[in-house]
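Participant: Below are the sequence and a predicted model for it; my questions follow.
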Amino acid sequence: MLMTRPGFDTLYEALLNRDPSYDGRMFVCVASTGIFCRLTCPARKPKPENCSFHETVAECIEAGFRPCKRCRPTTPEASADPVVKPLIEALEKRPGYRWGEPDIVRLGLDPSTVRRAFKRHFGMTFLEMARQRRLQEGFSTLAEGGRVIDAQITAGFESASAFREAFAKILGQAPGGFASEPLLYADWVSSPLGPLVAITDRTQLHLLEFLDRKALPTEFRKLNAFAKGQIGFGRTEVTDQIQEELNRFFKGKGGTFETKLALHGSAFTRDVWRELLTIRAGETRSYSELAHALGRPEAVRAVARANGANQLALVVPCHRIIGADGSLTGYGGGLWRKQRLIEIEQGYRKTAAG
């Protein structure tokens, strides 16, 4: 089943409320002005009789409407923000640099404005994002066999204790606690939506999570207990495979993943995850539909809990579960990521439709 299209009244209410859960997924075309907008556009709201709603920019243009110059619906929201774009570009050029508010001021930007913009778009501040990137650089050094002190320097930390504390905050364990002869190997993989931690053995992917996922330390501890404390740093062929598949996915060249998965959870939880794997890119389900597909229509809440417990982001597509009214619902990686993933997968949906 393809994504349930919300009714006119629901979409018009979302337009009046500037509901961000529909941003990038639905657009409003205004007959009285000949333009189309995001549902979050700050412009004065049109009368309902002048509105029609479409799922893509292409449909709006094909219907003869011009893009609004205020909300810029043809540009991804974060990229359209003049505060966000230069800082993202600067961070990519200097990922190991220790960014601070004076650097933001030197770029001619107001720190409070930057803080609000990044929180709105990404759910974190620019300085938090920069700190995460520095840790990512240090993680790479460890995965390549480097010493903790080398990783600390690469990550731009002057203090060893500060580096250990920051590292432990992400995974719940300091670098010195990792195994030297591991059964499972931890490394990071990149994506346009931010870096992810990948934990693999020689044949399977056990965990794939965004570095800023709040549940990551808990998930890591559970997996480490399963491995009897034998998680270490390193990269396997499985890590390389999932990186290649993620690259193809984000370039629009492949909506499926072939990496072999290790599913850790109760029998019911694993059943939910296997059912999620049947949902193709470009399609969505509601929690109720997922429960019915499992033959457990009364277990909607249990299905929702199992969906939220997924520790294989993107690959087990829990982001394809939306509200019964078509709105976005909670997502551990952040609603901004869920929105972007659904936008990307609309392209796979159109390809399948041929």
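Facilitator: That came through fine. Numbering: from 1, shown residues only.

Participant: use CA for all of it now, contacts and neighbours both
Facilitator: Noted.

Participant: need the strands for the chain, in chain order.
Facilitator: 27-30, 35-38, 51-54, 66-67, 184-189, 196-200, 205-210, 231-233, 285-286, 321-322 (DSSP state E).

Participant: buried stuff in the first one?
Facilitator: What it means is strand 27-30. In terms of neighbour count (16 or more other CA atoms under 10 Å), strand 27-30 has its buried residues at F27, V28, C29, V30.

Participant: Pick out whichever of those residues sits closest to G156.
Facilitator: G156 lies nearest to F27 out of these, by CA to CA, at 43.1 Å.

Participant: That closest one: what's it in contact with?
Facilitator: By CA atoms under 8 Å, 6 or more residues apart in numbering, the contact set of F27 is F36, C37, R38, L39, F53, H54, E55, T56, V57, C60, P73.

Participant: what's the spacing between the closest residue to R270 other than its chain neighbours and P67?
Facilitator: Nearest non-adjacent residue to R270, counting by CA to CA, 6 or more residues apart in numbering: L263, 6.4 Å away. L263 sits 45 Å away from P67, going by CA to CA, to the nearest Å.

Participant: Kindly report the same for F226.
Facilitator: Counting by CA to CA, the gap from F226 to P67 is 53 Å.

Participant: Take this one as well and set it beside the first:
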Amino acid sequence: MLFDLPSDDTLYAALLARDPAYDGQAWVAVTSTGIFCRLTCPAPKPKRVNCRFHASVATCLEAGFRPCKRCHPLTEGQDPAVRDLLEALERAPDRRWTEDDVAAQGYDPSTIRRAFRRQFGMTFLAMARLRRLGRGAKALRDGGAVIEAQLAADFDSASGFRAAFARHLGTAPGHLKADALLQADWIDTGLGPMVAVSSKTHLHLLEFADRPALPRELKVLQREAKGSLGLGRLPPTDRIEAELTAYLAGQDAAFDTPLHPGGTPFQRQVWEALRQVPAGQTRSYSDIAQAIARPEATRAVARANGANRIAIAIPCHRILGADGSLTGYGGGLWRKRRLIEVERAYA
């Protein structure tokens, strides 16, 4: 962050006063409307309880808020091309965007790919595709036929839709059982869509939908459940969604959803040690090795950290390199950086 935000009380006072001193340095996201504004916005002021303050336009967008149409917060310090395409996506969130569409907007697709990766950790087309897939997953979960889900996701063909789900879930949607032992569903978060897989009593997986390892992890779950993996929502998914919402809003860092992370006894020992690291603090791999009384096992700890398939609730993002660097993160380093920033409120 280029600017360390003052307290929320200070920023809320600045919002009420429309203080220009913070213009371009702080933005307010309003949970009751789903929009974000400059602190100088002329619109009626929201209640304090509905305000979330951010130090960049990017984090407002990552948290799922739309730009205000009165104060136009995207025009300050934002790449014009990124701004224009985000506004186009807001106007047509279900459109099947292609690089030809990007070019038709007057932009070079390769330049746009770099700009979006730099700011969001994913390309513009990937962002648009995940939104379409999320609609399709929800249509299937709600009992829709494959063709209805295909239309909801705006794919040109049923085969295209099936292929997309095959990449994410490891099987075609028509093969997924409604009464499966494990059921997968999408959760929309401020850091992008996540896939949750639950049984009736436990959460078995929580991963970002664009994580490269997700298809492999889902296939492992299918084997463990003897093929009984379907699309649907069970109580642990509802519970983890509520906890994620509170966590990302800076309200509560506790995750009490019952977990079933799988893994070997050693891996489970490492994952339990990760859960003991308080929100707002970080550790190194060697710190975790010391915590489990295996000081020689730093590399094995690193492998176990990477094998974690329950993101955030088992906080592998709190592990840094010995030199303090972010090191790898399956959900993308931009998300790891954002999670560490979120947890500053819990320090």
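Facilitator: Sure thing, it's come through. Values in this document were obtained by computation on a predicted structure and should not be read as measured data.

Participant: After superposition, what's the TM-score here?
Facilitator: Here the TM-score for the pair of chains, by TM-score structural alignment, normalised by the length of structure 2, is 0.77; 291 aligned residues with a CA RMSD of 2.6 Å.

Participant: got JSON lines for the strands of structure 1, with distance to R337 of structure 1 too?
Facilitator: Compiled in JSON lines, these are given as follows (distance: least, CA to CA, whole Å):
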{"stretch": "strand 27-30", "distance to R337 of structure 1": "19"}
{"stretch": "strand 35-38", "distance to R337 of structure 1": "17"}
{"stretch": "strand 51-54", "distance to R337 of structure 1": "21"}
{"stretch": "strand 66-67", "distance to R337 of structure 1": "24"}
{"stretch": "strand 184-189", "distance to R337 of structure 1": "16"}
{"stretch": "strand 196-200", "distance to R337 of structure 1": "13"}
{"stretch": "strand 205-210", "distance to R337 of structure 1": "10"}
{"stretch": "strand 231-233", "distance to R337 of structure 1": "27"}
{"stretch": "strand 285-286", "distance to R337 of structure 1": "17"}
{"stretch": "strand 321-322", "distance to R337 of structure 1": "13"}
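
Participant: For R94 of structure 1, find the nearest of these.
Facilitator: In terms of CA to CA, the element of those nearest to R94 of structure 1 is strand 184-189, at 18.1 Å.

Participant: Excluding chain neighbours, what is closest to the counterpart of I187 of structure 2 in structure 1?
Facilitator: Aligned by TM-score structural alignment, I187 of structure 2 pairs with V189 of structure 1. Setting aside the residues directly before and after it, V189 of structure 1 is nearest to L196 in space (CA to CA, 6+ apart), at 5.3 Å.

Participant: Also L216 of structure 1?
Facilitator: With sequence-adjacent residues excluded and distances taken as CA to CA, 6+ apart, L216 of structure 1 is closest to L171, at 6.2 Å.

Participant: and what of L181 of structure 2?
Facilitator: S228 (5.3 Å).

Participant: which residue in structure 1 lines up with that neighbour?
Facilitator: Structural alignment (TM-score structural alignment) places S228 of structure 2 against Q230 in structure 1.

Participant: Now do the same for T125 of structure 1: its match in structure 2.
Facilitator: Aligned by TM-score structural alignment, T125 of structure 1 pairs with T123 of structure 2.

Participant: all helices of the stretch 201-350 of structure 1, in order?
Facilitator: Applying DSSP state H, counting those that start in this stretch to the stretch 201-350 of structure 1 gives helices spanning 216-226, 237-250, 267-276, 287-293, 300-308, 335-353.

Participant: okay, and the fourth one goes to which residues in structure 2?
Facilitator: Taken onto structure 2 by TM-score structural alignment, helix 287-293 of structure 1 occupies residues 285-291 there.

Participant: which of the residues in that stretch are buried?
Facilitator: So, applying 16+ other CA under 10 Å, buried residues of stretch 285-291 of structure 2: Y285, S286, D287, I288, A289.

Participant: That one against structure 1, how far on average?
Facilitator: The superposed stretch 285-291 of structure 2 is, by mean CA distance after the TM-score superposition for structure 1, a mean 0.3 Å from where its aligned residues fall in structure 1.

Participant: Show me where the stretch 1-150 of structure 2 has its helices.
Facilitator: With DSSP H, counting those that start in this stretch as the criterion, the stretch 1-150 of structure 2 has helices spanning 8-17, 57-62, 80-91, 99-104, 109-120, 124-141, 146-153.

Participant: on that earlier part again, would you list the buried residues of strand 27-30 of structure 1 in a markdown table and tack on distance to Y331 of structure 1?
Facilitator: Compiled in a markdown table, the buried residues of strand 27-30 of structure 1 are given as follows (distance: CA to CA, whole Å):
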| residue | distance to Y331 of structure 1 |
| --- | --- |
| F27 | 22 |
| V28 | 25 |
| C29 | 29 |
| V30 | 31 |
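
Participant: how about those, which pair is most distant?
Facilitator: Across those (CA to CA), the longest gap, 9.9 Å, separates F27 and V30.

Participant: returning to what we had before: quick one: the contacts of F27 of structure 1 as CSV, columns for distance to R213 of structure 1 and neighbour count too.
Facilitator: Shown next, in CSV, are those (distance: CA to CA, whole Å; neighbours: other CA atoms under 10 Å):
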residue, distance to R213 of structure 1, neighbour count
F36, 34, 30
C37, 31, 29
R38, 28, 27
L39, 28, 29
F53, 33, 20
H54, 32, 16
E55, 29, 16
T56, 29, 17
V57, 31, 23
C60, 35, 21
P73, 28, 23
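
Participant: Of those residues, just say which sits nearest to R274 of structure 1.
Facilitator: Lowest distance from R274 of structure 1 to the contacts of F27 of structure 1 (CA to CA) belongs to E55, with 28.5 Å.

Participant: Show residues contacting stretch 306-325 of structure 2.
Facilitator: With CA under 8 Å, 6+ apart, stretch 306-325 of structure 2 has contacts from 204-208, 217, 255, 261, 271-272, 274-275, 277, 281-286, 305, 326-327, 329-330, 336, 339-340.

Participant: buried sites along that stretch?
Facilitator: Within stretch 306-325 of structure 2, the residues scored as buried using 16+ other CA under 10 Å are 307-320.

Participant: Which of these sits closest to R131 of structure 2?
Facilitator: A311 (20.2 Å).

Participant: what do we get in structure 1 for the closest one?
Facilitator: In structure 1, A311 of structure 2 lands on A313 (TM-score structural alignment).

Participant: Could you measure from its match over to A58 of structure 1?
Facilitator: A313 of structure 1 is 29 Å from A58 of structure 1, by CA to CA.

Participant: now D271 of structure 1
Facilitator: D271 of structure 1 is 37 Å from A58 of structure 1, by CA to CA.

Participant: So which of those two has more stuff around it?
Facilitator: More crowded of D271 of structure 1 and A58, by other CA atoms under 10 Å: D271, with 16 against 12.

Participant: Aligned against structure 2, show me the partner of the more buried one.
Facilitator: Checking TM-score structural alignment: D271 of structure 1 goes with Q269.
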